[in-house]
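In: Take this sequence and fold it.
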Amino acid sequence: MANWSDPQTTAAPFATAAGTRADAAYDAGLRSYMLSIYNYMASGVLLSGIVALLFSWGGETSVAYSVFTSGGPLVWLIILSPLAIVFAMSFGQNKFSTGTLQVMFWAFTVLMGLSLSTLLLRYTGTSVAQAFFAAAAGFVGLSLYGYTTKKDLSGFGSFLIVGLIGIIVASIINIFTQSSVLSLIISIAGVLIFAGLTAYDTQRIKSMYQYVAGTDMVGKAVIMGALNLYLDFINMFQFILSLIGSRD
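Out: Here you go, the predicted model:
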């Protein structure tokens, strides 16, 4: 006969049910969290694309052509301000409110659109479209891998960061040397590094949810996650374009 008064006979089913509900709630929260990040990231890319298209509309008669051929301080403002916002968001995310980070993110994507308009002046529309869809396909596949893989990519990420620093140094050197061979090496390495960073950042962003779930940090984590994935995608797109793009 079952011993209905023994707590050990009844605790397990209830604990299992509670654990199942908790797991289901966590999974639902994680999906909502990642979907919010992807929505922000995709909206940012779309906004940058629209701004770039409008700013470069008309080719040599466009506002972008006039600004970037003038070589004035406005050019440096457009080029450097997105970098300044990224640093501000990265180092000040704990101080800024979620609303402030949102405003900074949208401002960043607009400024990036102004900067990216030079690509529409330099390369053919077909080349830009091909590079964009290639980058989009690669991003989706690599981000999905980073989300689903059980392999820890943290060590791989350290290697990629070192590679990224190497690209930055090589790019600075190539400003002075103007070597076509070095440019090709930088472009190939850039595609590979940002492809790897897409998977690495996706896994890192996913792992972050367990620390911010149920707290007021979720909104900030969404914005910063979207910023990281935006940068991975845009950089991968630019390096692909430099490899396959046909110039006007």
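In: CA atoms for contacts and neighbours, from now on please.
Out: Noted.
In: And the next helix or strand past the biggest helix by length in the chain?
Out: Longest helix of the chain, by residue count under DSSP state H: helix 7-55. Using DSSP states H and E, the helix or strand that directly follows helix 7-55 along the chain is helix 63-70.
In: which other residues reach that next one?
Out: Contacts of helix 63-70 from elsewhere in the structure, counted by C-alpha atoms under 8 Å, 6 or more residues apart in numbering, are 55-57, 59-60, 74-75, 114, 117-118, 121.
In: Would you write a ChimeraX line that selects the buried entries of those residues?
Out: Selection of the buried residues among these in ChimeraX, burial being defined by 16 or more other C-alpha atoms under 10 Å:
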select :55,56,57,75,114,117,118,121
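In: just curious, which of the contacts of helix 63-70 is nearest to Ile37?
Out: Leu114 (23.0 Å; C-alpha to C-alpha).
In: on that earlier part again, please tabulate the contacts of helix 63-70 in CSV, including the columns distance to Gly141.
Out: Compiled in CSV, the contacts of helix 63-70 are given as follows (distance: C-alpha to C-alpha, whole Å):
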residue, distance to Gly141
Phe55, 31
Ser56, 31
Trp57, 32
Gly59, 34
Glu60, 37
Leu74, 38
Val75, 35
Leu114, 28
Ser117, 27
Thr118, 28
Leu121, 29
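In: sorry, back to before: report the angle between the axes of the longest helix of the chain and helix 63-70?
Out: Interaxial angle of helix 7-55 relative to helix 63-70 (axes from the mean of the first three to the mean of the last three C-alpha atoms, to 10 degrees): 70 degrees.
In: Doesn't Asn174 belong to a helix?
Out: Yes. Secondary structure of Asn174, determined by DSSP: H, G, I helix; E, B strand; the rest coil: located in a helix.
In: Report the contact partners of it.
Out: By C-alpha under 8 Å, 6+ apart, the contact list for Asn174 reads 182-183.
In: ok, now how distant is it from Ile188?
Out: Going from Asn174 to Ile188 by C-alpha to C-alpha, to the nearest Å gives 15 Å.
In: just Ser246 next, same as before
Out: When distances are taken as C-alpha to C-alpha, Ser246 and Ile188 turn out to be 16 Å apart.
In: before we move on, back to that, if we take the contacts of helix 63-70, which one ends up nearest to Ala213?
Out: Distance from Ala213 was checked for each of the contacts of helix 63-70 by C-alpha to C-alpha. The minimum falls on Leu114, at 35.4 Å.
In: One more sequence to fold, the one below, so I can look at both together:
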Amino acid sequence: MAEYDTLRTGTVGARAAQIDQGLRAYMNKVYGLMSVAMVITGAAAWAIAGLAVTGDAASGVVQIGAGEYLTSFGAALYTSPLKWVVMFLPLVFVFGLSAMINRLSPAAAQLAFYAYAVAMGVSLSSIFLVFTGASIATTFLVTAIAFLGLSLYGYTTKRDLGPIGTFLIMGVIGLLVASLVNMFFNIDGLSSVISFLGVLIFAGLTAYDTQQIKGQYLAFAHQGDAGGEAWIGRSAVMGALNLYLDFINMFMFLLQFLGNRD
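Out: Predicted structure coming up:
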């Protein structure tokens, strides 16, 4: 009997160690995918902004500041009806990816995620026309530090963040509605309120989503390997997408407070 108990304890311990190792590898994959997507978005935004703005008055078509002009490409991107496509394409893209994720192979899901990161980069390129490069870099650093702390909290806390998450998701819907209203009616002071609430909401979602990602893997691991590598690949992409969105939104809302305008 003692030998059986020892064997059973050893088996359980080995299984727990295996799950812990798998969780670490899974979370590394999630953060790795997110990091690559962030690099793609930043590179795309910087490259598009470089093509859209020129200091040469002869080749510029619209003056946007002292010694700065939009090129014909920039004018088409930011002042023509194409701006609405650029603005809303990432939103359409993310809904499409979320709806189709279970029908995609892990490789296709990863490729779609990176394509979405490019679309987001094009959409965010306009920040280089509004804010100084130094303030963008500073805000990015502040966001990265906050994100790491919040995600670490979500990963390590024993507190169930589920009830908070439900409230925060409702807050995101409210932010979207308020942003659309402000876009068309430009209500005084509403932008500041939206930015303040946006920082709080996406800070909370960073911790919540991290806990959810961890919990989903643990539930999968304790159920066995049904679905195996395909589930892990697709789930890692969705986890990376959620954290990516938390980071991008927190960065954009913080930029409204910390960014210095050109």
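In: Show me what the longest helix of the first structure is packed against.
Out: Contacting helix 7-55 of the first structure under the criterion 3 or more C-alpha pairs under 8 Å, 6 or more residues apart in numbering; DSSP states H and E are the following elements: helix 98-122, helix 180-212, helix 218-244.
In: contacting residues around the equivalent of Gly165 of the second structure over in the first structure?
Out: When the first structure is aligned by TM-score structural alignment, the residue opposite Gly165 of the second structure is Gly157. Shown here is Gly157 of the first structure, whose contacts under the criterion C-alpha under 8 Å, 6+ apart are 196-197, 200.
In: Equivalent analysis for Ala195 of the first structure, please.
Out: Ala195 of the first structure makes contact with 138-139, 142, 232, 236 under the criterion C-alpha under 8 Å, 6+ apart.
In: Return the residue of the second structure aligned against it.
Out: Under the alignment by TM-score structural alignment, Ala195 of the first structure pairs with Ala203 in the second structure.
In: how much space is there between its match and Tyr153 of the second structure?
Out: Going from Ala203 of the second structure to Tyr153 of the second structure by C-alpha to C-alpha gives 11 Å.
In: same deal with Tyr114 of the second structure?
Out: In this structure, Tyr114 of the second structure and Tyr153 of the second structure are separated by 27 Å, where distance is defined by C-alpha to C-alpha.
In: And the two? Which one has more around it.
Out: Here Tyr114 of the second structure and Tyr153 are set side by side on neighbour count (other C-alpha atoms under 10 Å), and the busier one is Tyr114, at 22 against 17.
In: What residue in the first structure is paired with the more buried one?
Out: Under the alignment defined by TM-score structural alignment, Tyr114 of the second structure is paired with Trp106 of the first structure.
In: Can you give me the neighbour number for the nearest residue to that match once chain neighbours are set aside?
Out: Leaving out its chain neighbours, the residue that sits closest to Trp106 of the first structure by C-alpha to C-alpha, 6 or more residues apart in numbering is Gly44, at 6.9 Å. Neighbouring residues of Gly44 of the first structure were enumerated by other C-alpha under 10 Å; the total is 23.
In: Gly44 of the first structure maps to what in the second structure?
Out: Aligned against the second structure - with TM-score structural alignment as the criterion - Gly44 of the first structure pairs with Ala37.
In: and what of Ser179 of the first structure?
Out: Using TM-score structural alignment, Ser179 of the first structure lines up with Ile187 in the second structure.
In: now Gly138 of the first structure
Out: Under the alignment defined by TM-score structural alignment, Gly138 of the first structure is paired with Ala146 of the second structure.
In: any idea how far that match is from Thr9 of the second structure?
Out: Taking C-alpha to C-alpha as the criterion, Ala146 of the second structure is separated from Thr9 of the second structure by 40 Å.
In: likewise Val30 of the second structure?
Out: 31 Å.
In: More neighbours: which of these two?
Out: Applying other C-alpha under 10 Å to Val30 of the second structure and Thr9 shows that Val30 carries more neighbours, namely 25 against 12.
In: so who does that one touch?
Out: Taking C-alpha under 8 Å, 6+ apart as the definition of contact, the neighbours of Val30 of the second structure are 236-237, 239-240.
In: which of those still touch in the first structure?
Out: Conservation of those in the first structure, assessed by both residues aligned by TM-score structural alignment, their matches' C-alpha atoms under 8 Å: retained contacts are 236-237, 239-240.
In: okay if I get those as a markdown table plus neighbour count and distance to Asn102 of the second structure?
Out: What follows is those, written out as a markdown table (neighbours: other C-alpha atoms under 10 Å; distance: C-alpha to C-alpha, whole Å):
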| residue | neighbour count | distance to Asn102 of the second structure |
| --- | --- | --- |
| Ala236 | 26 | 12 |
| Val237 | 26 | 11 |
| Gly239 | 23 | 14 |
| Ala240 | 27 | 15 |
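In: List just the nearest of those residues to Ile169 of the second structure.
Out: Gly239 (15.7 Å).
In: Give me the aligned partner of that closest one over in the first structure.
Out: Under TM-score structural alignment, Gly239 of the second structure pairs with Gly225 in the first structure.
In: surely its match meets Arg204?
Out: No. Judged on C-alpha atoms under 8 Å, Gly225 of the first structure makes no contact with Arg204 at a distance of 9.1 Å.
In: can you tell me which of the helices and strands packed on helix 7-55 of the first structure comes nearest to Asp27 of the first structure?
Out: When these are ranked by proximity to Asp27 of the first structure, the top entry is helix 180-212, at 10.3 Å, counting by C-alpha to C-alpha.
In: Need the helices and strands packed on helix 7-55 of the first structure in CSV (columns: distance to Ala84 of the first structure).
Out: Converted to CSV, these look like this (distance: least, C-alpha to C-alpha, whole Å):
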stretch, distance to Ala84 of the first structure
helix 98-122, 9
helix 180-212, 21
helix 218-244, 13
